[in-house]
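In: pasting the sequence and the predicted model now:
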Amino acid sequence: MAVSQTNLAWATLLDVGPAARGRRRLHDRLAHALRTAIRDGRLAEGAAVPPSRALAEELGCSRWVVTEAYGQLVAEGFLAARVGSATRVSWSPDTAPSPRIPRTRTPPPVRYDLAPGLPDLRAFPRRRWADAVRAVTGSAVDYDLGLPDPAGHAVLRTTVAQYLRRSRGADAHAASVFVCAGVTDGLVRTCRALRAEGIADVAVEDPGWGRLRDAATSAGLRVHPVPVDDDGLRVDDLARTPARAVIVGAAHQFPTGTVLSPARRARLVRWAREVAGFVIEDDYDAEFRYDHHPVAVMQGMDPGRVVLLGSVSKTLSPALGLGWLVAPAVLTPALRAANLVAAAPPVLDQLALATFIDRGWYDAHLRAARRRFRSRRDLLVATLGARVPEGRVAGTAAGLHIVLHLPDGTATRAAVRAAAAAGLRLADLDDYRAPPARSAGRALVLGYGNISDPEIAPAVALLRDALRSGSAETP
């Protein structure tokens, strides 16, 4: 088979300095450098080395030096030379003996994914997103291709502010919006800004998403877990902590699925005013409410005390790495300073998202996603009722996950292990507690974003078997 003439090794860095292993003659040093590059894999098998005349000119030596080095490597089997063709690498690290590597157990492949955290990746609007990227690539002005504004491109900040005002009831404008790489990134920036303002303690929901706790800790804040009940965060318990900031999922708390009640919302805003602190509102899963229209954000109740975090990770894809935060004016200077140490998302991606929203494609995608997820949730709940009748489904009809409460004595941890061995991903509710609890409850968190409708029945069948296997495993 003919080898591609474009597979050339002309740009490989070669160390031919006089100190290379004490070699004094230049052709020996060049042969050593080429041999090392081939053994390291920097010169791949089949790659063409430069013509002797070109390499000699590059190195500032005679052509004889290069031909001598090439001839030595041909004799050693590292290079192959054919009349009328380029000299090519004929040796690969793959052909050399390799040390014995201890065998490790490979986890079984995932057949069905009932773990929370992902949207329907199969439904990503590839064509529309490609259209948006193509449009902004062709229309971006020279200024757009320069150093990005750490706060985000003005076009996307304006678009996000307009979107949040009309769809989430937020009190947002372009100057208050900061573009970030997602909710976690936005939270890290916010926590750095809070620390700069003299706030050292932050409260989190318990149970809650562990990555948010880790983000607050990484920013240097002390974290205080606060319990969650059927009405959401227990504000009276919050008031007994030294925290002056709290991270809360008001629209759809993860993982319990509760919605912060109106009374708790009002009490939480009052608390922030009383302690001169801030509520950090994670607008998690807010776009997916199936029983009625989504509840407006808390940020609109007091934009001076509530920071709003959001992203497209659950609506489009986490691979895009695009999110936003809406900040009170008092935190804007500290946030701008915090943004200087964080990388802004790529400008063309920001402009593509702005185009995707402005052309109505985002709203259309969300409408289709809501119909799909509502139907899939109903199917999952019905299938669980038929095959796992001892379980009780909890959580508001919203988002991309449910909580399955199981009878006392159910070994959920053993069931998660048994399911993983069968290729089914599950999550134990206790894994989201701080610190992880051993026997606080018997519940599983089941996500239905990244599973197709036909996969639900066999996935639930494996879940039923795993629960039985886990119970048998427990003495």
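Out: Thanks, I have the structure now.
In: make it CA atoms for all contacts and neighbour counts henceforth
Out: Noted.
In: which SSE is the residue sitting furthest away from the middle of the chain in?
Out: Distance from the C-alpha centroid of the chain, by C-alpha atoms, centre = their mean, peaks at residue 64 (54.4 Å). With elements taken from DSSP states H and E, the one containing residue 64 is helix 63-76.
In: check residue 10 too.
Out: Using DSSP H and E, residue 10 falls outside every helix and strand.
In: gap between it and residue 119?
Out: 44 Å (C-alpha to C-alpha, to the nearest Å).
In: settle it for me: which of these two has more neighbours?
Out: residue 119 (24 against 14; other C-alpha atoms under 10 Å).
In: might you report the residue contacts of that one?
Out: 313, 314, 315, 316, 317, 400, 449, 450 (C-alpha atoms under 8 Å, 6 or more residues apart in numbering).
In: mind listing what's buried in the helix holding residue 64?
Out: 63, 65, 66, 67, 68, 69, 70, 72, 73, 74 (16 or more other C-alpha atoms under 10 Å).
In: and the contacts of it?
Out: Against helix 63-76 from outside (C-alpha under 8 Å, 6+ apart): 26-28, 30-31, 35, 52-53, 55-57, 79-81.
In: distance between it and the chain's centre?
Out: When distances are taken as C-alpha atoms, centre = their mean, to the nearest Å, helix 63-76 is centred 50 Å away from the chain's centroid.
In: rewinding a little: hmm, which of the contacts of helix 63-76 are the buried ones?
Out: Looks like the contacts of helix 63-76 have 26, 27, 28, 30, 31, 35, 52, 55, 56, 79, 80 buried, using 16+ other C-alpha under 10 Å.
In: in a markdown table, list these along with distance to residue 218 and secondary structure.
Out: Formatted as a markdown table, the buried ones among the contacts of helix 63-76 follow (distance: C-alpha to C-alpha, whole Å; DSSP: H, G, I helix; E, B strand; the rest coil):
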| residue | distance to residue 218 | secondary structure |
| --- | --- | --- |
| 26 | 52 | helix |
| 27 | 53 | helix |
| 28 | 52 | helix |
| 30 | 48 | helix |
| 31 | 49 | helix |
| 35 | 45 | helix |
| 52 | 54 | helix |
| 55 | 50 | helix |
| 56 | 53 | helix |
| 79 | 51 | strand |
| 80 | 54 | strand |
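In: use this one as the comparison:
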Amino acid sequence: MGDSWATSGSDLHLELGGPRLRAGLAEALRDAMRTGRLVPGSRLPSSRSLAVDLGVARNTVANAYAELIAEGWLTAQQGSGTRVAQRTKPRRAGPTASRPQHRAAYSLLTGSPNLAQFPRREWLAAARRAITAAPHEAFALGDARGRVELRTALADYLARARGVYADPDRIVICSGYHHALGLIAQVLKGRRVRAVAVESYGLDVYREQLEKGGLRTPPLEVDADGARVADLADLPGVGAVLITPAHQFPTGVALPPARRAAVLDWARSTGGLVLEDDYDGEFRYDRAAVGALQSLDPDRIVYFGTVSKSLAPGMRLAWMVLPASLVPEVVAAKGYLDWLSSSLEQLTLAEFIASGSYDRHVRAMRLRYRRRRDQLVAALAPGFRVSGLAAGLQAVVDLPPGTEQSVIAAAAAQGLEISGISEFRYGSFPPEKDALVINYSAPLDTEWAGALETLCRVLA
């Protein structure tokens, strides 16, 4: 079979100009290298293949290549073909040319579990089983609610592990919690809700997601017992409240029974919704797991869950368990087809859960994180009060008033990234204490001792 442009090797788009083909080809190649379309080390098509693609004589290409090799633009080696030569980049002028770029040696910032512990082998095994058993239609765009296999596995897991009432038909899979919150904001706006109350401590990115959806976000004070839900009655126009009842972020407080009952009373009496973020519900250490609030009134609560803390945030898989009345509106907001969440990732997670691998991984990580937590407390005792210890992936270390920013700066000077609690504060509720929020889960095993030693040195 003869060569054709469709089968003759690597693709290379070139614009040839002028009557002299060899000179035009050489200049087009120079331009591609100057502009970065051909980067150092790139392998060029053979002279025969490129000649076929361009509709020119093979000698024309060979001669152009030879000219560029002589000029130092290209290199040619037997068995390696013709490649773009490695070139030394010119130094930038100005004072920034020699400025060193410092990277923190250690990080105790919040937001991530221990990524080195992702169960790669077990995940690959689950993926192999899931893809082998997958029906052909799983490779097309599917139900906006997500794959039924994952929704079924989640319904079983959430009922068993978190006490959630979770019918598969009331679960919607999303591309992360941020996506899920955006969908709910769209639905609430469509229902003419004007405001969603949010806790006075939390991540601003989620508050901004609600505001982007056209909703106001009045702050709800958080004290030693969690969100002061009784204050909802004093917030005009609020049609929903976003809370972290099992483990408030970042303070670590669990909402006590009286306040759980109070927020449900508010929802029932006003027709409002409770948005329950159960971001790290699997990780409990010193007590039995605090069950999800959703089980107390599935028709008034939207339950959010995710694998961001249990597996990895880069997986971009989250779910909502919805009141039945909200399902059609959320599906409409999502677009009737699942455009964002990979069906193959969903099938793999479904298999990972159904096989028991998810439970085994969570138990192993729970033990690992508890040991880390105990090491943190032992290293800081007795000089510092550490709270938020019963659950989760982070702890709060109280500081003397007025010292938070200076401690963060001192840590940075010693190569340690760390967050102060003021970073997560929203609103102006006194007292505003100074504290550090320590993510003891994230550092690699090879970095943990150094991170802890540096923290203690800074606090000393």
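Out: Looks like it arrived, so ask away. Computed from a predicted model, the values in this text were never measured in an experiment.
In: if we can go back for a sec, how close does the helix holding residue 64 of the first structure sit to the second structure?
Out: In this overlay with the second structure, the average offset of helix 63-76 of the first structure from its partner residues is 4.2 Å by mean C-alpha distance after the TM-score superposition for the first structure.
In: ok but residue 208 of the first structure is inside a strand, no?
Out: No: applying DSSP: H, G, I helix; E, B strand; the rest coil, one finds residue 208 of the first structure to be coil, outside a strand.
In: how about the nearest residue to the residue mapped onto it from the second structure, chain neighbours excluded?
Out: If you follow residue 208 of the first structure across to the second structure using TM-score structural alignment, you land on residue 202. Excluding its sequence neighbours, the residue lying closest to residue 202 of the second structure (C-alpha to C-alpha, 6 or more residues apart in numbering) is residue 424, at 5.1 Å.
In: helix or strand for the counterpart of residue 153 of the second structure in the first structure, which one?
Out: Alignment note (TM-score structural alignment): residue 153 of the second structure maps to residue 159 of the first structure. Residue 159 of the first structure belongs to helix 154-168 when assigned by DSSP H and E.
In: follow-up on the earlier one: ok, the residue nearest to residue 202 of the second structure - contacts?
Out: 201, 202, 203, 204, 250.
In: what's the offset of the helix ranked longest in the first structure from the middle of its chain?
Out: When the first structure is scanned for its longest helix (criterion: DSSP state H), the result is helix 361-387. Relative to its parent chain, helix 361-387 of the first structure has a centroid offset of 23 Å by C-alpha atoms, centre = their mean.
In: now do the same for residue 95 of the first structure: its match in the second structure.
Out: Checking TM-score structural alignment: residue 95 of the first structure goes with residue 88.
In: can you count the residues close to that match?
Out: Quick note: residue 88 of the second structure (other C-alpha under 10 Å) scores 6 neighbours.
In: against residue 442 of the second structure, how distant is the alignment partner in the second structure of residue 423 of the first structure?
Out: In the second structure, the residue matched to residue 423 of the first structure (TM-score structural alignment) is residue 415. Shown here: residue 415 of the second structure relative to residue 442 of the second structure, a distance of 16 Å by C-alpha to C-alpha.
In: the two: which is more packed in?
Out: residue 442 (24 against 18).
In: number of nearby residues for residue 230 of the first structure?
Out: Counted with other C-alpha under 10 Å, residue 230 of the first structure comes out at 14.
In: so it sits against residue 257, correct?
Out: No: applying C-alpha atoms under 8 Å, one finds residue 230 of the first structure not in contact with residue 257, separated by 9.0 Å.
In: residue 41 of the first structure should be in a helix, yeah?
Out: No: residue state for residue 41 of the first structure (three-state DSSP) corresponds to coil; a helix is not indicated.
In: with adjacent residues omitted, what lies nearest to residue 157 of the second structure?
Out: residue 353 (7.5 Å).
In: quick one: what's aligned to that neighbour in the first structure?
Out: Residue 353 of the second structure maps onto residue 357 in the first structure, by TM-score structural alignment.
In: that older thread, quick one: map the residue nearest to residue 202 of the second structure onto the first structure.
Out: So residue 424 of the second structure corresponds to residue 432, using TM-score structural alignment.
In: follow-up on the earlier one: okay if I get the contacts of helix 63-76 of the first structure as CSV plus distance to residue 321 of the first structure?
Out: Shown next, in CSV, are the contacts of helix 63-76 of the first structure (distance: C-alpha to C-alpha, whole Å):
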residue, distance to residue 321 of the first structure
26, 50
27, 50
28, 50
30, 45
31, 46
35, 42
52, 47
53, 48
55, 43
56, 46
57, 46
79, 44
80, 46
81, 48
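In: quick check, nearest of those to residue 469 of the first structure?
Out: Of all the contacts of helix 63-76 of the first structure, residue 35 has the smallest distance to residue 469 of the first structure: 56.8 Å, by C-alpha to C-alpha.
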